[in-house]
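Peer 1: Let me see the structure of the following:
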Amino acid sequence: MRTRGRTYSGRNAALALVLVAAAGSIAAAAEVDPAQLDESIRRIRMGTLVIEAPPGTEVRVEQLRHEFWFGAAIASHVFGDRVNSDDAARYKQVFLENFNSAVTENALKWHAMERRRGEVDYSAVDAILAWTEEHQIPLRGHNIFWGVSNQVQPWLKELDDAELRETLKARAIDIGRRYRGRFAEYDLNNEMLHGNWYEDRLGPEITLDMTRWIRQEDPDAVLYLNDYDILTGRRVDDFVAHIQKFLDQGVPIGGIGVQGHLHGDSFDPVALQPSLDKLAQFKLPVRVTEFNFPGQRSKHYGNRRTRLTDEEEQAKARAIVDYYRICFAHKAVQGILMWGFWEGANWIPASSLYRRDWSPTPAAEAYRNLIFRQWWTDWRGKTDSQGRSEVRAFFGKHRVTAAGKEFIVDLKPNEPTKVVSLKSE
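Peer 2: Okay, here's the model as predicted:
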């Protein structure tokens, strides 16, 4: 049947990354075939809803939520007393309008929770979890451990090996027990490819021990490896070997996290796709866990007062769309989480979707057009002479309305066709 409304619209223009050079000039970079990406998206991100009702019955299919994670980091201070109440309320409202999943930015990090030995502050984690659960937002726990040396609390470094091991065990057990079943997944030990002080002190088995201690209290905990400079192609081969090492040890890796920080004023699409291909060999879910654009290698990193020109804002919007399109078209990727979306709570303010006064940037408008228009099912029609409507729909939750009745249907990749029948009623 012909569709009315929107279920999918391809991009007709060539998918070209815009480079913002240091002098401010703009040039086109390598291209990725947009037709091929669009075809991949249709093939791997869509299923079919079959509505059976008397011939000529009017039918409406409205998407409510994507199965794919389009998420963002949640700033701890928004859930405390360091942001005024109006901004805190607006932050939560805008989050819910744009994102379906979340990650703790700093709240769960050990050095934030236990700056001094024995004084554990759970307040930010508890507040964020309570809010995400209220709104049915799956939450990543970032992170249980972070073994890069400069992220390890000084008091931990003063412990002898036996005390250190017992303290790590206590941390794992505490998180597993207190938050059992509440986090959708965790980053186990952050950025081990770039440093693992715990392993240097206690030996190569400590990572497996960490998982055993967590699983002792939370048997279903999903534990991710998470690292950076992978999607640039610079460390992807190292990361592949790193993952394989842990799998060979028997570490129960539940997924692969790849940060999206290490881009500059541009990104290389020709590096992004092959990097994802290499990670896909493990048959594990891949999430882009910490995405900023412009990124950490940008001239805007470290300068919170920098402002993009109008031309750079447009380039940023195009680049974000291109990045998301490449990731959404890749079967291994199951989500992208921005590392900040509001200029008032973003470590790279220039990468924000919303300015400090909450006005949307061109990137916000481009993001919303992509997620909630191009990749959003909104269909109206009638059943045919056989009493059927077959609607191609993006995986996720939908409301189906027909003959005065309403059904909520969850369309998933493992069951790509679902039938809603009113004929027997």
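Peer 1: okay, CA-based contacts and neighbour counts for the rest of this
Peer 2: Will do.
Peer 1: State the distance from residue 127 to residue 78.
Peer 2: Distance from residue 127 to residue 78, counting by C-alpha to C-alpha, to the nearest Å: 10 Å.
Peer 1: For those two, indicate the residue with more neighbours.
Peer 2: Using other C-alpha atoms under 10 Å as the criterion, residue 127 and residue 78 rank with residue 78 on top: 20 against 14.
Peer 1: Helices along this protein, start to end?
Peer 2: 34-45, 85-98, 110-113, 123-134, 154-157, 161-178, 197-202, 206-217, 236-249, 269-280, 310-328, 362-369 (DSSP state H).
Peer 1: can you list those helices in TSV and add distance to residue 412?
Peer 2: As requested, these are exported to TSV (distance: least, C-alpha to C-alpha, whole Å):
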stretch	distance to residue 412
helix 34-45	9
helix 85-98	21
helix 110-113	35
helix 123-134	21
helix 154-157	44
helix 161-178	29
helix 197-202	39
helix 206-217	28
helix 236-249	28
helix 269-280	20
helix 310-328	15
helix 362-369	22
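Peer 1: out of those helices, nearest to residue 348?
Peer 2: helix 310-328 (13.2 Å; C-alpha to C-alpha).
Peer 1: what's the angle from that closest one to helix 362-369?
Peer 2: Going by axes from the mean of the first three to the mean of the last three C-alpha atoms, to 10 degrees, helix 310-328 is angled at 30 degrees with respect to helix 362-369.
Peer 1: buried residues in helix 310-328?
Peer 2: 312-328 (16 or more other C-alpha atoms under 10 Å).
Peer 1: Distance check, residue 45 against residue 367.
Peer 2: To residue 367, residue 45 is 18 Å away according to C-alpha to C-alpha.
Peer 1: Same drill for these two, tell me which one is more crowded.
Peer 2: More crowded of residue 45 and residue 367, by other C-alpha under 10 Å: residue 45, with 23 against 19.
Peer 1: Might you report the residue contacts of the more buried one?
Peer 2: Going by C-alpha atoms under 8 Å, 6 or more residues apart in numbering, residue 45 touches 328, 329, 394, 395, 413.
Peer 1: and this one, so I can compare the two:
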Amino acid sequence: MSSTGESLITTVLEDVPVEKSGKYFFSCQVKLVNVAPGCMWHKVIINALLKSNRTRNAGTKRCMAQMPQMTPEDGWVDIEGDIQVDQDTTKMTIQVSSDADVKYEVDEPELSQIVVNENWKEQANRRIDKIRKGDITINVDISDEFDPSKVVIKVKQLSHSFPWGTCVKAGALFGTSAADKAYTAFFLKHFKWATFENSMKWRFMTPTEGKTVFSTVDRALDVLIPNGIKVRGHCIAWGKSTKVPVWLRSGDAKRVEEAVSKRIDELADHYQGVFAHYDVCNEQLHGDWYEQKTKDPHYIDQMFLKSAAQDDTVDLCLNDYDVCSKGIFTSAYRRQGLSMVERGVPVSYLGIQSHMGCYPDVDLLTKRLQILAETGIPLFITELDVRQEDIELRAQGYEDILRLYFSHPSVHGIIIWGFWKENISYETAALAEGKKNIKWNQAGEKVHHLWTKEWQTTEKLRPQNKEESFEFRGFFGEYELNLEYDGETQWTHSFSLEEGKDVNIDVNV
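Peer 2: This is a model prediction of the structure:
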């Protein structure tokens, strides 16, 4: 290893030959020796310098990983990251750096190539069959007076137990315009979970200190809850300074703690038992405003603990970006989740935003999911979008990432970040179009096909004998069975197929 001294950059691997367009995974251990005066903690950064035959300087710098909020008390910390090098890259140098006046040690640097998995889709389909389905057995007993050839048993899945939803504009759900009504009708037809894009955020609910406005969220919930929609509360607080309510930004530690406590109390008093999830402190790996203000490096723990004490019906989540769509914060998120669980913090889910600014790379995503799953904490995809101008690429990108996520045993739900071109953060991620008559576009049709055809169970059974049993696998969810004789329905039966509970139904004709 070589060190550049004052620049606090340590070269740990130098001019390593790489394959053009190759995918690589890097890991090392870093230990801080000190914290600079006046600082709570520091960030360690892993950069790659990509060199080609035409490169005359140090090479193109690309960030592989960041580990924020490190202190000497943490000891040796595992830092990992990945990269796909450029098409003309021939060599790669990897460097570690931190803030000025910070000393650190690096150990066990290791670089390995990520092998491209050409069979990932077939493997994913096998996992889906294994983890998202259960066994259904239909035992048919037909009396002598009936002809088996006229008996038809239709089994239809009505809904999925796997959470599938989208973020929504709260105001549009109770709006009176034709566009609002079309938006709401389309949403209710195709989704079972919702996240309010902005209306639940603290700075919007309480723009003025002491004056919390519940009406927008309340009116939207009046549409969602009666229709059986489960809702994620996004979010109680947000760690970035620009996302903190303006009236709170100049407050001292006591005022901040009192305001946070009141925020949690107000939500619990007003929405007890309403929300399925809360994102407790949004994007905390990217913003430590509350920790700095309170001078408590574990202040987020108190947010979780108080939220759990005030409403024990809701699951409490972390929520962050660049933890799976990119590998920059993947190992940092793993560390955050593990450390919070070790401290007894009730983290129900690791929320993975998944804003895909480029085409999803299944090999890199698989590696990142593996790292996050090491926490043992369930994963929930909270803000998925695939931003592609080319509609065909967008369609394939959504299909690939949904198939990968749905096939992973640690993923417990998927929320996309909007669907309608007229009401979405990025039009290049839209799945539906039209002003008053909203329809799936090409990408939306692909997504819709997955959830309503490929990943939905429908069976039509025709007995050939007086006594016969039919066995098949179905996706977990709610079902309806219809027994028809000579074209007319004779009996209807509803049932649920749950994980770990196979279904056995006797049908007597």
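Peer 1: Let's see which of the contacts of residue 45 of structure 1 end up in strands.
Peer 2: Using DSSP state E, the subset of those located in strands is residue 394.
Peer 1: Out of the contacts of residue 45 of structure 1, grab the one that's most surrounded.
Peer 2: Using other C-alpha under 10 Å as the neighbour test, those are led by residue 394, with 29 neighbours.
Peer 1: Kindly list the longest strand within structure 1.
Peer 2: If you go by DSSP E, structure 1 has its longest strand at strand 58-66.
Peer 1: mind listing what the residue positioned nearest the centre of structure 2 touches?
Peer 2: Geometric centre of structure 2, nearest residue: residue 381, 1.4 Å, by C-alpha atoms, centre = their mean. For residue 381 of structure 2, the contacting residues are 351, 352, 353, 354, 411, 412, 413, 414, 415, 416, by C-alpha under 8 Å, 6+ apart.
Peer 1: In JSON lines: the residues you listed, plus distance to residue 201 of structure 2.
Peer 2: Listed next are those as JSON lines, based on distance: C-alpha to C-alpha, whole Å:
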{"residue": "351", "distance to residue 201 of structure 2": "16"}
{"residue": "352", "distance to residue 201 of structure 2": "18"}
{"residue": "353", "distance to residue 201 of structure 2": "16"}
{"residue": "354", "distance to residue 201 of structure 2": "20"}
{"residue": "411", "distance to residue 201 of structure 2": "25"}
{"residue": "412", "distance to residue 201 of structure 2": "24"}
{"residue": "413", "distance to residue 201 of structure 2": "22"}
{"residue": "414", "distance to residue 201 of structure 2": "20"}
{"residue": "415", "distance to residue 201 of structure 2": "17"}
{"residue": "416", "distance to residue 201 of structure 2": "18"}
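Peer 1: which one of the residues you listed has the most neighbours?
Peer 2: Within these, most neighbours by other C-alpha under 10 Å means residue 352, with 28 neighbours.
Peer 1: what does that one align to in structure 1?
Peer 2: In structure 1, the residue matched to residue 352 of structure 2 (TM-score structural alignment) is residue 258.
Peer 1: That match: what's it in contact with?
Peer 2: Residues near residue 258 of structure 1 by C-alpha under 8 Å, 6+ apart: 226, 227, 228, 229, 230, 231, 286, 287, 288, 289, 290.
Peer 1: repeat that for 6 Å
Peer 2: For residue 258 of structure 1, the contact set (C-alpha atoms under 6 Å, 6 or more residues apart in numbering) comprises 226, 227, 228, 288, 289.
Peer 1: and the closest residue to it other than its chain neighbours, how far is that from residue 41 of structure 1?
Peer 2: Nearest residue to residue 258 of structure 1, sequence neighbours excluded (C-alpha to C-alpha, 6 or more residues apart in numbering): residue 288, at 5.0 Å. Per C-alpha to C-alpha, residue 288 of structure 1 is found 17 Å from residue 41 of structure 1.
Peer 1: For residue 206 of structure 2, give its distance to residue 392 of structure 2.
Peer 2: 42 Å.
Peer 1: ok, back up a step: the longest strand of structure 1 aligns to what range in structure 2?
Peer 2: Against structure 2, strand 58-66 of structure 1 falls on residues 152-160 (TM-score structural alignment).
Peer 1: One more: stretch 174-187 of structure 1?
Peer 2: Residue span in structure 2 matched to stretch 174-187 of structure 1, by TM-score structural alignment: 266-279.
Peer 1: List the buried residues in that stretch.
Peer 2: Residues of stretch 266-279 of structure 2 classed as buried by neighbour count (16+ other C-alpha under 10 Å): 267, 268, 274, 275, 276, 277, 278, 279.
Peer 1: got it, and stretch 348-365 of structure 2?
Peer 2: 348-356, 359-365.
Peer 1: Which of those residues lies at the shortest distance from residue 92 of structure 2?
Peer 2: Nearest member of those to residue 92 of structure 2, counting by C-alpha to C-alpha, is residue 364, at 18.1 Å.
Peer 1: what's around residue 425 of structure 1, how many residues?
Peer 2: A total of 5 residues lie near residue 425 of structure 1 under the criterion other C-alpha under 10 Å.
Peer 1: Check residue 150 of structure 1 too.
Peer 2: Counted with other C-alpha under 10 Å, residues neighbouring residue 150 of structure 1 total 10.
Peer 1: Please say which position in structure 1 residue 169 of structure 2 maps to.
Peer 2: Residue 169 of structure 2 maps onto residue 75 in structure 1, by TM-score structural alignment.
Peer 1: In contact with its match, which residues?
Peer 2: By C-alpha under 6 Å, 6+ apart, the residues touching residue 75 of structure 1 are residue 105.
Peer 1: if I look at it, how far off is residue 102 of structure 1?
Peer 2: From residue 75 of structure 1 to residue 102 of structure 1 the distance is 10 Å (C-alpha to C-alpha).
Peer 1: before we move on, what about residue 341 of structure 1?
Peer 2: In this view, residue 341 of structure 1 and residue 102 of structure 1 are 12 Å apart by C-alpha to C-alpha.
Peer 1: One more: residue 30 of structure 1?
Peer 2: On the measure of C-alpha to C-alpha, residue 30 of structure 1 and residue 102 of structure 1 end up 32 Å apart.
Peer 1: Looking at these two, which has the bigger crowd around it?
Peer 2: Neighbours per residue, other C-alpha under 10 Å: of residue 30 of structure 1 and residue 102, the larger number sits with residue 102, 26 against 12.
Peer 1: which residue in structure 2 lines up with the more buried one?
Peer 2: Superposed on structure 2 with TM-score structural alignment, residue 102 of structure 1 falls opposite residue 194.
Peer 1: Could you do residue 215 of structure 1 as well?
Peer 2: For residue 215 of structure 1, the aligned residue in structure 2 is residue 308 (criterion: TM-score structural alignment).
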